Every structure is written in structure tokens, then in C-alpha cells.
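>>> Structure for this input, please:
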Amino acid sequence: MINKFNFKKKENIFRVLFYVVGLCIMGLGIALNAISNFGAGPWDAVNIGVSYHLNLSVGTCMNIVAVLNLIIGGILNKEFPKITPLITSLVLGVFVDLGFVVFNGINVSTSSMEFILFLISLPIISLGISIYLVSELPNTPLDYFMLAIKSKFKLSLMTGKIVSETSGLIIALLLGGPVGVGSIIIIFTIGPMMQFLFTYTKKYFNKLSKSNVIFANN
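Below you'll find the predicted structure:
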């Protein structure tokens, strides 16, 4: 018969692996996107816009916005806002900082170079999001907010992401954040890419976690 304990243990190991790897890839993509200097993501622009008005560091404002994302997501889900996504934000922050170290030697000297790095960062970020979401471990506050929108209005993952990013863009504009061409591109590319990649990462996760199941003689 199937050893259910070993099966569950193996599945949990892969969940943690996908969670860490996904956040790592996502962090590297975010760092590359920032280095490209082509256009901040809508919610990154929100963080910067808040810092303009409160005269606080962008990092501090990221935490403030993250808490607001959790509160609104909790209201949409009709539940007490989850705290665990803040842990994911801290882990992601470490990988973003790592990304800046990894890409530190890149010299962005031309507009074409900015655009190329920006384009490269988009599938990297999308892949990272799709991989870590498959783990079903704590989301980032922003993705918790996005998934709450998806669930509340019965949207696809892609549409939920577009709605989330569009709302961020509107708020960033109101706050005077650094919105540019790249911000618009991110809204309409990250969602579809993430939806496409999520389908394959989910299948790959299921294949890995359910393969080579250990049998026990009882």
C-alpha cells in the first residue's frame, strides 16, 4: 500500500523548494528590472510615491503598503488579514538585495540597454511568481491582495494580476510616483506570462511530488 506519511513528507519538501526557488527568481527579476531604469512596476511606484509624502525611506513605505494590501485583501476575503505574508516579504527582500549584488557589474549606459534588461526581467519575475505560488505557502502581501481580487470577482489569475497592477498604477499616479512606459508594459505582460507559466509549473510540481512514491510492506 502507499505510505501516505512519506508521500506527504515528500510533497512538503517540494513545496518549500518551489517556495524558496520561486522567491529567489522573483527577487533577481525585480532587481534586474530596477537596474534597467526603464520603468517601475505600479506598486513599486506606489511605494516611492508614499515616501515622497511621508518623508520616509522607500523600504519603510513598502512595509506600510504591504500592511494595507493585507488589510484590503482580508476585507475582500471576509477574513482577518493574514500575517504570514509579511514573512514572505522579508524573504523576498533578501533575494532582491542579492539580485542587486549579482547584477552590480552591469553597466546600463544606453536606452537600448535599459529596454533589453527590462524585457529580460519580465519573464524572470513572472516565472518566479508562478513557481512560488504553486507551493501554496504564504504569498507576498501584494499577491495575497491579488488573489483576494481573483477570488472575490471570480477572475482568472491573469486578470486578477492585471486588475491588481492597474489599481497600483492609479494610486501611483495620484501619489506622484515614478510611473512610465515600463509601468504600463508590466501591467499587460506580467499577468499573461504568469498565467501561462503557472500552468506548466503546476503540472511540473504535481509530477515531481507524486512520482516515485515509496511503498511499504504491512
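>>> C-alpha only now, for contacts and for neighbours.
Will do.
>>> Give me the distance between residue 135 and residue 110.
From residue 135 across to residue 110, the span is 39 Å (Cα to Cα, to the nearest Å).
>>> which of those two has more neighbours?
Higher neighbour count among residue 135 and residue 110: residue 135, with 23 against 9, using other Cα atoms under 10 Å.
>>> and that one, what is it in contact with?
With contact set as Cα atoms under 8 Å, 6 or more residues apart in numbering, residue 135 has these partners: 14, 15, 16, 18, 19.
>>> just those now: which is nearest residue 174?
residue 19 (33.8 Å; Cα to Cα).
>>> name the helices or strands packed onto the strand or helix carrying that closest one?
Per DSSP states H and E, residue 19 falls inside helix 4-36. Packing partners of helix 4-36 (3 or more Cα pairs under 8 Å, 6 or more residues apart in numbering; DSSP states H and E): helix 85-102, helix 111-134, helix 181-210.
>>> and it with helix 111-134, angle?
160 degrees (axes from the mean of the first three to the mean of the last three Cα atoms, to 10 degrees).
>>> Give me the buried positions along helix 4-36.
Under the neighbour-count criterion of 16 or more other Cα atoms under 10 Å, helix 4-36 has 7, 10-11, 14-15, 18-36 buried.
>>> before we go on, could you also do this sequence so I can check it against the first one:
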Amino acid sequence: MRKVYSWRWAFFLVGIIVLSLGISMVIKGAVGTSAWDVLHIALFENFGLTIGTWNIITGLLVITFTSIMAKSLPKMGTWINMVMCGVFIDFFYWLLPVAPSLIIQIIYFLLGILVLGFGCGMYIAPNLGAGPRDSLMMLIVEKFGGSIKVARMSIELAVALIGWILGGPLGVGTVIIAICSGYVVQFSLPYCRKMLLKAIGEVEEMKPFF
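The predicted structure is shown next:
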């Protein structure tokens, strides 16, 4: 049992770090941030604090909404995700160098989409609690049906519009992320689940801890 716990938490925590790295890479690319970061950057520019801090604040608001809709409190992993993601976004944003040319910006951006999408699938796979925004995505799929990619695309397009109204950096890259990131998660989530089940030696679907 200890082996199972260790692998599931390892996937979860590493997935959050990978996701945060991907988000920071996309922001550094300056081609167009993800929909949520259009909002976070707009809030940062208008009210101060940091991009990661606004990530935590909006995450708390989303958790409140999904808890009311689902009539249940989120798992402990959701709270951990909310805080860790905000902290690591600020860390990687500080750590990554500024792109010196447009080509490097595009590389940052494209790799960032792949990294954040894979990280998203990786931390959801252990079923310890999806992040606030991905919990909303999964709730929409559960309540209304459809695929993960459609739910994610719909949420991100709506959030991008709100962020743009507030003055956030909406760009062509925002649309690309909204369309493509869902496809990456659609692939990475079942792939990471298979990897995790293989690592812990289980063949059945994992049950949540919390």
C-alpha cells in the first residue's frame, strides 16, 4: 500500500510542477497566453500582487463554485494543487530567461502547450484531486456529457473574453491554446493513467484517497 501511495503522490506533485512550467513557458513566449492567464495577467496589471497569486485567488473562487454545484467539498489534492501551482508559476516565471528573439518565443510557446497539457494529464491521473479549473472541466463533462477537449475549450474561450475585457494580453496564441490544449490532455490523461497503473502494479481504476 505504501508503494501505491508513493507513486500516486509522486505523479500528482510532479504533474503540478510540469504543468506550472508549461504555463510559465507560454507566458514567457509572449505569443499569447492561456485563457486563464489572460485573466491573471489582467488582474496583475490592474491590481498588483503576482500572476501566481491571482492564480490562487481565482482558483479559490472556482473551487467554491464547483463545490456548490457538486454539493461536495473537493479532495485535499485540489487545495494542494491550487497553492503549489501558483507558487511554481511565479518561480518558473522568475527562473526562465526572457526570449531574445521571435523564434525562441515561438519555441517557448509551442513547447509550453505540450508541457502544460502533459502535466495536466499527469497530475489528474492519480485521482487525488484535479486542480480548481480542471475540476470545473470534469464537472461539466459529468453533468452535461461531451468530451474533455470540448469542455476545456468552452471554458477557456469564455475566460479569455473576460480577461480581454479587463485588458489582458489576448492574442492568436490564446486561441491556439484553447483549441489545442484539450487535445493534449485528451491524450495525456489516459496515457499517464496507464503509466501509473503499470508502476504500481494495479489493473483496476484507482479510488480517491479523500
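>>> tm score of chain vs chain?
Remark: TM-score between the superposed chains equals 0.85 [TM-score structural alignment, normalised by the length of structure 2]; 201 aligned residues with a Cα RMSD of 2.2 Å.
>>> Can you match the contacts of residue 135 of structure 1 up with structure 2 and say which hold?
Contacts conserved in structure 2 for the contacts of residue 135 of structure 1, using both residues aligned by TM-score structural alignment, their matches' Cα atoms under 8 Å: 15, 16, 18, 19.
>>> Leaving out chain neighbours, which residue sits closest to the counterpart of the last one in structure 2?
Under the alignment defined by TM-score structural alignment, residue 19 of structure 1 is paired with residue 12 of structure 2. Closest residue to residue 12 of structure 2 in three dimensions, ignoring its sequence neighbours and counting by Cα to Cα, 6 or more residues apart in numbering: residue 123, at 4.0 Å.
>>> Likewise for residue 112 of structure 2?
Residue 112 of structure 2's closest residue in space is residue 22 (Cα to Cα, 6+ apart), at 4.2 Å.
>>> For residue 190 of structure 1, see how far away the alignment partner in structure 1 of that neighbour is.
Residue correspondence to structure 1 (TM-score structural alignment): residue 22 of structure 2 is matched to residue 29. Taking Cα to Cα as the criterion, residue 29 of structure 1 is separated from residue 190 of structure 1 by 12 Å.
>>> Overlap of the contact sets of these two?
Common neighbours of residue 29 of structure 1 and residue 190 (Cα under 8 Å, 6+ apart) are 122, 125.
>>> List the contacts of the residue minimising distance to the centre of structure 1.
Centroid-nearest residue in structure 1: residue 129, 4.6 Å away (criterion: Cα atoms, centre = their mean). When contacts are counted by Cα under 8 Å, 6+ apart, residue 129 of structure 1 touches 22, 23, 26, 194.
>>> Also residue 99 of structure 1?
Residue 99 of structure 1 neighbours (Cα under 8 Å, 6+ apart): 27, 28, 29, 30, 31, 32.
>>> And stretch 198-205 of structure 1, what's buried?
Buried residues in stretch 198-205 of structure 1 (16+ other Cα under 10 Å): 198, 201, 202, 205.
>>> Residue 191 of structure 2 pairs with which position in structure 1?
Correspondence of residue 191 of structure 2 to structure 1, assessed by TM-score structural alignment: residue 200.
>>> And residue 3 of structure 2, by the same measure?
Under the alignment (TM-score structural alignment), residue 3 of structure 2 pairs with residue 10 of structure 1.
>>> Now do the contacts for the nearest residue to that match once chain neighbours are set aside.
What sits nearest to residue 10 of structure 1 in space, not counting adjacent residues and going by Cα to Cα, 6+ apart, is residue 209, at 6.3 Å. For residue 209 of structure 1, the contacting residues are 7, 10, 11, 14, by Cα under 8 Å, 6+ apart.
>>> Go again with 10 Å.
7, 8, 9, 10, 11, 12, 13, 14, 15 (Cα atoms under 10 Å, 6 or more residues apart in numbering).
>>> do residue 77 of structure 1 as well
Counted by Cα under 10 Å, 6+ apart, residue 77 of structure 1 has contacts 71, 144, 145, 147, 148, 149, 151, 152.
>>> Most neighbours out of those, which is it?
Ranked by neighbours (other Cα under 10 Å), those are led by residue 145, which has 26 neighbours.
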